[in-house]
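A.B. asks: here is a sequence with its predicted model. Questions after.
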Amino acid sequence: MDALAGLLDGPRARGAFLLRMVMEPPWSVRIEDRAPICLMSMTRGEAWIVPESGPPVLARPGDIVVARGPDPYTVAHARDAEPFARIGPGGVCTTLRGEPLAESMDLGVRTWGNAADGSATMLVGTYLMEGEISGRLLDALPPLLVLTAEEWNCSVMPLLDEEISRDEPGQSVVLDRLLDLLLIAVLRAWFNRPGADAPAWYRAMGDPVVGPALRLLQNEPAHPWTVAALAAKCGVSRAGLARRFGELVGEPPMAYLTGWRLALAADLLRESDATVEAIARQVGYGGAFALSAAFKRVRGVSPQEHRTNCRNGKGIPGAEEAGGRVEP
């Protein structure tokens, strides 16, 4: 498993918010959904993406923009256009006064806007739920990531454009997987740009010493690793691995492993019904007590509290909202 595979190996998109937005000027939509990440790609016309802070971005056909939550932003025909609509948690669409807009702007299956033949068309894909494993990577992204049509070319985009408005059995699963593929393609292109400021652990994947060590830790988290055992497996000295790992990744090997194990455990607690004891052993702890101690020390809550919070909708945007949703 490499760095990008680790991003989506746990909580892949499930019931992601996907739609085609079709607009005719004047228009402006305020996005306050607090989603962890949203991908926007123009297929026709232009649109401004205006963040809460930082410079606005003009998206043209073929460009893709990734907005990293939870900060709000505005998507509009002009950079200074006043919003007429608000997208809240869970994809709930209203006027700025709170009046529902979903039905009045419904243009068909996963299609929404103010004009069926509008001059601007944007594909939107939003992950609604935080992913613990993705935290390291998402933290390395700017608030707005932009790849122009000249900087990248992805075969997934035409397929997503074709599939997004279909209404067939299993279509939501197809779209979830396409969104995952698109996100991986975007991140790979972003970090591989000339002069890109990729995170240290991403660059370390290509190192002949640290790369193999990282893959061993990620692929076999339950193994009783020590720095000496890891160094022997990689064919280097213990001191050499510890020094090189710290230089490139920014933390010792065992600290990295602890973070990886706890991220895996957090996802398993949210996504499965396995006992804390079973999860503890699956990610490399001797039992429930050891996992609970580490989990609470690092995350401030016990594993069971984390599971209960997730299932009660705490921290999941829109989990307790109803009505007015722009249905994907």
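C.D. replies: In hand now; what should we look at? Numbering: from 1, shown residues only.
A.B. asks: hey, let's count contacts and neighbours off CA atoms from now on
C.D. replies: Will do.
A.B. asks: ok, which stretches of the chain are strands?
C.D. replies: All strands of the chain, identified by DSSP state E, fall at 17-23, 28-31, 37-44, 47-51, 57-59, 64-68, 73-76, 85-88, 92-95, 111-113, 120-127, 144-147.
A.B. asks: could I get those as CSV with distance to Val174 and mean neighbour count?
C.D. replies: Below are these laid out as CSV (distance: least, Cα to Cα, whole Å; neighbours: other Cα atoms under 10 Å):
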stretch, distance to Val174, mean neighbour count
strand 17-23, 11, 23
strand 28-31, 25, 22
strand 37-44, 17, 21
strand 47-51, 27, 21
strand 57-59, 26, 20
strand 64-68, 20, 22
strand 73-76, 26, 23
strand 85-88, 24, 22
strand 92-95, 23, 22
strand 111-113, 17, 23
strand 120-127, 13, 24
strand 144-147, 24, 20
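A.B. asks: now tabulate those strands in CSV and tack on distance to Gly235.
C.D. replies: Shown next, in CSV, are these (distance: least, Cα to Cα, whole Å):
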stretch, distance to Gly235
strand 17-23, 46
strand 28-31, 50
strand 37-44, 39
strand 47-51, 48
strand 57-59, 47
strand 64-68, 39
strand 73-76, 49
strand 85-88, 52
strand 92-95, 54
strand 111-113, 55
strand 120-127, 40
strand 144-147, 38
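A.B. asks: ok, for Ala274, nearest residue in space, not its chain neighbours?
C.D. replies: Distances taken as Cα to Cα, 6 or more residues apart in numbering put Leu268 closest to Ala274, at 7.7 Å, once the chain neighbours are dropped.
A.B. asks: any idea how far that neighbour is from Gln304?
C.D. replies: 11 Å (Cα to Cα, to the nearest Å).
A.B. asks: take this one as well and set it beside the first:
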Amino acid sequence: MRNKSDMDTLSDIFFDIYKKAQISGQIYQVEDFKSKNILFFNGEYSYIHIFQGSNFNVQCDELKMNEELNDGEVLVIPSRVKHSIEIIDNKKSDFSVITCIFQLQGAYGSMIAEGLPKYILVPINPIGKVAEWVPMTVAAIKLELGNPTLGSQVMISSIIDLLLVWSIRFWLSKATEMHKSWILALSNPSLSRAIFLMHTKPAQNWTVEVLAKETHQSKSKFSKNFNELVGTSPINYLKNWRMKLAVKYLTESNNTVSQVAELVGYSSQAAFTRAFVQTFGCSPKKFLEHSINK
């Protein structure tokens, strides 16, 4: 069980990255299953499904998911994957699935997506009670959909944002160390310090030795802890973050390749280009040309 201090540290760093991700959501559909028994989703978006009034089966081959969802439960699928929802009991009345979609784009959105599990299921509790925030979320969504007025889309986007944060908080409260993630690693004070430094000062010449010293650990202990909780080495994590920022700087600014290399911590354009090719399979210039011609 994580203590309050650990959770506060996790919350501060996570929120800083989350708000920069500029996540936006909207209602995709409200399906009452009167004309069909099954829905198919092609994986264009990240999804939040809210299940109302009946039992449903959700399947996704890519995630090896075959879950039965009940009235009041919520399913968040951050990854863009094909999946289906089939109603199990269509003899009940007044049942539906509210589907919201959201975008996880850019350097910060991509980091959020990588830190989350394949899916988050917010179930009813053992005595059949739904999470307290689900009914008021559904009520707010239905109110905006039923009486659209000035600012309704902004309200719905904010409600979906809250729904996503509540779901992530639920996952964080229940997650075990079996799941490797930079988000969960934030609850470790030493690792959260290292992750904070890499995210806020990507241009600095970070090495495992320097990061270990910053976190008051030996080099071997720091590397071991980082690998065990995050699922990759500190240097690979740093490279991944730098490459995400590099794409942001290349596509959203007028910086030259040489300037971007310096911004993300590479002492030479050649070293930066090698790392970029290893990550994306093409040079920064080719990547930029392709993004412009899209």
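C.D. replies: Yep, that arrived. This one's a predicted model, so the numbers in the text were calculated from it and none came from an experiment.
A.B. asks: surely the residue nearest to Ala274 of structure 1 is in contact with Ala278?
C.D. replies: No - with contacts counted by Cα atoms under 8 Å, Leu268 of structure 1 stays clear of Ala278, the gap being 10.1 Å.
A.B. asks: more neighbours, these two?
C.D. replies: Leu268 (21 against 14; other Cα atoms under 10 Å).
A.B. asks: under the alignment, what does Ala198 of structure 1 map to in structure 2?
C.D. replies: Taking TM-score structural alignment, Ala198 of structure 1 has His179 as its aligned residue in structure 2.
A.B. asks: can you pull the contacts of the residue nearest to Ala274 of structure 1?
C.D. replies: 10, 274, 279 (Cα atoms under 8 Å, 6 or more residues apart in numbering).
A.B. asks: surely the first one is in contact with Met129?
C.D. replies: No - taking contact to mean Cα under 8 Å, the distance of 11.8 Å between Gly10 of structure 1 and Met129 leaves them out of contact.
A.B. asks: between those two, which one's more packed in?
C.D. replies: Met129 (24 against 19).
A.B. asks: okay, that one and Glu305 of structure 1: tell me how far apart.
C.D. replies: On the measure of Cα to Cα, Met129 of structure 1 and Glu305 of structure 1 end up 18 Å apart.
A.B. asks: which position in structure 1 pairs with Ile159 of structure 2?
C.D. replies: Using TM-score structural alignment, Ile159 of structure 2 lines up with Leu178 in structure 1.
A.B. asks: what segments of structure 2 are helices?
C.D. replies: Assigned by DSSP state H, structure 2 shows helices spanning 4-20, 106-115, 133-146, 152-174, 182-185, 189-200, 208-214, 219-230, 234-252, 257-263, 269-280, 284-293.
A.B. asks: deepest-packed of those, please.
C.D. replies: Mean neighbours per residue, mean count of other Cα atoms under 10 Å, is largest over the helices of structure 2 for helix 182-185, with a mean of 23.
A.B. asks: that one - contacts with which helices or strands?
C.D. replies: helix 4-20, helix 106-115, helix 189-200, helix 219-230 (3 or more Cα pairs under 8 Å, 6 or more residues apart in numbering; DSSP states H and E).
A.B. asks: could you check how far the residue nearest to the spatial centre of structure 1 is from Pro72 of structure 1?
C.D. replies: For structure 1, Ile37 is the residue whose C-alpha lies nearest the centre (Cα atoms, centre = their mean; 4.7 Å). For Ile37 of structure 1, the distance to Pro72 of structure 1 equals 11 Å [Cα to Cα].
A.B. asks: contact partners for Ser158 of structure 2?
C.D. replies: Contacts of Ser158 of structure 2 (Cα under 8 Å, 6+ apart): Gly25.
A.B. asks: now with 6 Å?
C.D. replies: For Ser158 of structure 2, no contacting residues are found, by Cα atoms under 6 Å, 6 or more residues apart in numbering.
A.B. asks: where's it relative to Ser24 of structure 2, distance?
C.D. replies: Distance from Ser158 of structure 2 to Ser24 of structure 2, by Cα to Cα: 8 Å.
A.B. asks: what residues do the two have in common as contacts?
C.D. replies: Counting by Cα under 6 Å, 6+ apart, nothing touches both Ser158 of structure 2 and Ser24.
A.B. asks: quick one: map Arg274 of structure 2 onto structure 1.
C.D. replies: In structure 1, Arg274 of structure 2 lands on Ala293 (TM-score structural alignment).
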